[in-house]
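[1] Structure for the following, please:
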Amino acid sequence: MQKDMTKGNPMPIILQFTWPLFLGNVFQQVYNAVDSMIVGRFVGSGALAAVGSTGTIMFLVIGAATGLSTGFTVLTSQRYGIHDEEGIKKSVANGMLLSAAVIILMTVSSLLGMKGILRLLNTPENIFEDAYTYISIICAGIIASVAYNFFSACLRAIGNSKVPLVTLIFSACLNVVLDLALIVGLKMGVAGAALATIISQGVSALMCFLYIWKKETMLRPEWEQMRFFPEDTKKQLGVGVPMALQFAITASGTMVMQAAINLFGALAVASYTAASKLQNMLTQGMMAIGQTMATYSGQNYGAGEVDRIKKGVNAALLVDIVYSVIAGLVAYLGLPVLLKFFFESGTDMTQIMFYAKRYTVLCILFYIPLCVIFIFRNTMQGCGYGFLPMMGGVVELLARLLCAVIAMRVMSYSLAVFCDPAAWLAAGIFTMVSYFHVIKKIEKRKELGSTGTAAK
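    Presented below is the predicted three-dimensional model:
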């Protein structure tokens, strides 16, 4: 089920590749949403707040680790664009070894510093222990998340977005069963929610690995290739490290935002948590388009097809703008109904709705800048340019930091939740300008006959 994206009309190719990614992303969000719903309804709003208060830490730790491992597969995509099968196997082997190093480093460092991070985020005392229990188990299982993201990214690099979808659907269903068994049946609370997530991710990683081993020989390195290749290491770290830093920088901004929201108490945290879960699910279409553009631009950059990259970006922008309008309407109209699934029956939703609606409405107004970030950032990364996308993360951090500091000083919840929209607007402008700069640079390289050398 490989897909060569260097030929044919860009629009249908992008849509065909995006659809499975979108469904897969939605099912991946089901992991967290189901955890939150079951925890909120069967354990209580305090436990929901505890799980929600760790969301930004998960984004920092898991995002940085998976950003590295996913970045390692950009070289695989570029080599697929020029049909270099031996080079593909070498890049996969090198990426696997680098990912193993990432797993060890991130697992140890995150577990050692977790209590300090929770204190730094102003985590309320009444939810501190539950928050620590949940995030510690998640960090101990980083191997599952990194393994899934690496193997699924390898499959996407050769144009296969359907197998990652199938594995995610299965693991999402498994996650629901495990949640009910561990949280409701065995009364394990937030620990059960974390274990269900880790086990489900581990199963999806194993399924992707087994598929690659049996079906995709192009992605299966020979035993003698299981070693570090200095040139490949340099190229993969050149993309993976900026991607990880971009995740880490963006996450640092969301952590500052979380610290500001935490000052308004457990009810505000629980309300924001529920609204953000719905928000994350609805924005997965934008993220899927971005993931598609990473593969699309990687293959076409490797093949030296610069004009196709630009046509693909224009098609992706059109799709994403339409999607943003639809997602905004669904978010606004569906919030009052969907929010109730996160809380115990009989809960007074008046104050919860106030906090949740304020965040949701502000975000809807800035969906288009958000989709611009995903498209331009992933396109640049697919072409092997990691620095400017990383700097876009710095812009996001600065915007969130400014809003959060002012919000904490004047104690404004509205300003605290405006951190996300402010970051999207600032980074959207930055990444758009950066994209045009990168495209001009690539065109000049093509004129000199050196486009695609990064893939060799």
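[2] going forward, measure contacts between C-alpha atoms and count neighbours the same way
    OK.
[3] What is the longest helix of this structure by residue count?
    For the chain, the helix with the greatest residue count under DSSP state H is helix 85-120.
[4] Counting neighbours, which bits of that one end up buried?
    87-96, 98-99, 102-103, 106-107, 110-111, 114-115, 117-118 (16 or more other Cα atoms under 10 Å).
[5] and it, what does it pack onto?
    Where contact means 3 or more Cα pairs under 8 Å, 6 or more residues apart in numbering; DSSP states H and E, helix 85-120 is packed against helix 55-71, helix 74-81, helix 125-140, helix 142-157, helix 230-262.
[6] got those helices as a markdown table, with distance to Met408 and mean neighbour count columns?
    What follows is the helices and strands packed on helix 85-120, written out as a markdown table (distance: least, Cα to Cα, whole Å; neighbours: other Cα atoms under 10 Å):
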| stretch | distance to Met408 | mean neighbour count |
| --- | --- | --- |
| helix 55-71 | 18 | 25 |
| helix 74-81 | 40 | 30 |
| helix 125-140 | 19 | 20 |
| helix 142-157 | 32 | 26 |
| helix 230-262 | 6 | 23 |
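[7] compare with the first, here's sequence two:
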Amino acid sequence: MERKSEGQVSIVRDLTNGSVTKLIVMFAMPLFVANALQAVYNLVDMIVVGQVIGGSGMSAVSIGGDVLHLLTFLAMGFASAGQVIISQYVGAKKHDMISKMIGTMFTFLFAIALLMAVVCYLFRYQILDLLNTPAESYQYTMDYMVICICGLGFIYGYNIVSAILRGMGDSRRPFVFIAIAAIINTILDIYFVVFCKMGVAGAALATVIGQGISFLISLIYLYRKKEEFGFDFCRKSFRITGEVLKPLLVLGIPMAIQSAAINISKIVLTAWINAEGVIYSALAGIYNKSSMMMGIVSNSFTTAGSTMTGQSIGAKKYDRVPKILKVVLTISLVIAMSASVALFCFPDVIFTLFTNDQEVLEKATLVVMPIILNFFGCATRAGAFSLINGSGNSRLNLLVALIDGIMGRIGLAALFGYVLKWYSTGFWYGDAVAGFAPILIGTIFFLSGRWRKGVQ
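    As a prediction, this is how the structure comes out:
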């Protein structure tokens, strides 16, 4: 691509031309691997700890991981919003606005990360008490959570850099950064937990070190390419600019609420399940991590689809959007079906990857069908959010957050769990069924044609 004039971005991948299927696959594959490796952080922690410590260790990593995911809802929401806005700026060729968005995102989100870390540390005991953390895993959970809080800034930083690159159409570099971190995390997990006998604290420390290295490498890359990205890294460039802060807040707040609502609902369900004992708490960890793997597929194709949709809307190439959604939905459903067949046919093989605790494995069949249902819910979400997020419709994002995250998941879980007396099984089914809400809302939104308006 030719170098642009000063102040403009030169490393930009145009996703508004060429084969839709080829571009989505090429863009989504690095995202999928990167997201899978990012998920490996908590998954490896759970597997290593589960094999060494057992159910109480798995419970600690599951609960601590849920808390950490909740703390990152603002990073996920605002980074996703920034990515969508940057992609639309790219499509509209507003290169000066991209530089302003980069500086604003860095300063704004790092301030939020610091605030979240301080608040969570101050109320750490109250948080674990609200979650009905089992006594057997309480101290393990506390160790894991406190150490991970110290690395919260690294998570926010990585999400900022990744959002910038992905908004410009680059999905390969985020994959490289997170791959390095995942390898370091896996090696340190085994070293700290197995050889140093540090237990759950060692797993958390390995995670934080991996995240820190990932962020530092990504930041160095961005700095070395600063001229090509149109961002000079001078102190004045990190000033929050009202011109871009407003659209970031308008879109970011609903997207953050959407992320928070889903995480809060999972926290509520975790608290309900934890009340039934450490065995069910460990099962919740298996359900969450198994579902998370399909969530990785969904998030990867959602990111690819929403970036392509954003660029297409910014360039006013509206006829390209239905093709994008069709490809995203088709590929996601094929993957969901393949994963479901594997889980249904070989559940014992998959569950023993998490633990050898026989008490946990004896009840593991309870989560098989809820996990499969969740797989298909995640697949349909990819198509819906490619349109909803890519169009930048803030009001619709808020509506989905409330219906999907709060009313749907918590409401259905309470209905199945308490009213129908299915208890833990009902909580998992409620969570899975609620995952189909976005595709219903997204279909109505697509048919209305309002997505052509862009960021709202």
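[8] TM value for the aligned chains?
    Overlay of the two chains. TM-score (TM-score structural alignment, normalised by the length of the first structure): 0.91; 441 aligned residues with a Cα RMSD of 2.1 Å.
[9] Which residue in the first structure aligns with Phe351 of the second structure?
    The alignment partner of Phe351 of the second structure in the first structure, by TM-score structural alignment, is Leu339.
[10] where's the longest helix of the first structure relative to the chain centroid, distance-wise?
    Put simply, helix 85-120 of the first structure sits 16 Å off its chain's centre (Cα atoms, centre = their mean, to the nearest Å).
[11] What's the average distance for it when superposed on the second structure?
    Aligned to the second structure and superposed, helix 85-120 of the first structure gives a mean residue distance of 1.6 Å (mean Cα distance after the TM-score superposition for the first structure).
[12] Where in the second structure does that helix fall?
    Using TM-score structural alignment, helix 85-120 of the first structure pairs with 95-130 in the second structure.
[13] average distance between the helix ranked longest in the second structure and the first structure?
    If you go by DSSP H, the second structure has its longest helix at helix 278-314. Comparison of helix 278-314 of the second structure with the first structure after fitting gives an average deviation of 1.8 Å (mean Cα distance after the TM-score superposition for the first structure).
[14] buried sites along that helix?
    278-314.
[15] what's the spacing between the most centrally placed residue in the first structure and Val39 of the first structure?
    The residue lying closest to the centre of the first structure (Cα atoms, centre = their mean) is Gly63, at 6.4 Å. Computed as Cα to Cα, to the nearest Å, the Gly63 of the first structure to Val39 of the first structure distance reads 23 Å.
[16] With Asn300 of the first structure instead?
    45 Å.
[17] Also Arg445 of the first structure?
    Distance, Arg445 of the first structure to Val39 of the first structure, using Cα to Cα: 54 Å.
[18] Same check on Gly81 of the first structure?
    Counting by Cα to Cα - Gly81 of the first structure and Val39 of the first structure are separated by 45 Å.
[19] Phe22 of the first structure now?
    Look at Phe22 of the first structure and Val39 of the first structure: by Cα to Cα, they are 26 Å apart.
[20] neighbour-wise, which of those two wins?
    Val39 (29 against 24; other Cα atoms under 10 Å).
[21] mind checking what the more buried one lines up with in the second structure?
    Under TM-score structural alignment, Val39 of the first structure pairs with Val49 in the second structure.
[22] Can you tell me the SS state at its match?
    Secondary structure, DSSP: H, G, I helix; E, B strand; the rest coil: Val49 of the second structure is helix.
[23] Identify the residues contacting the nearest residue to it once chain neighbours are set aside.
    Nearest non-adjacent residue to Val49 of the second structure, counting by Cα to Cα, 6 or more residues apart in numbering: Gly57, 5.7 Å away. The neighbours of Gly57 of the second structure, taking Cα atoms under 8 Å, 6 or more residues apart in numbering as the test, are 46, 49-50, 137, 140, 200.
[24] Quickly find the element holding Gly57 of the second structure.
    Element membership for Gly57 of the second structure (DSSP states H and E) is helix 55-71.
[25] That helix: average distance to aligned residues in the first structure?
    With mean Cα distance after the TM-score superposition for the first structure, helix 55-71 of the second structure averages 1.8 Å from its match.
[26] That helix to helix 138-150, inter-axis angle?
    Put simply, helix 55-71 of the second structure runs at 30 degrees to helix 138-150, going by axes from the mean of the first three to the mean of the last three Cα atoms, to 10 degrees.
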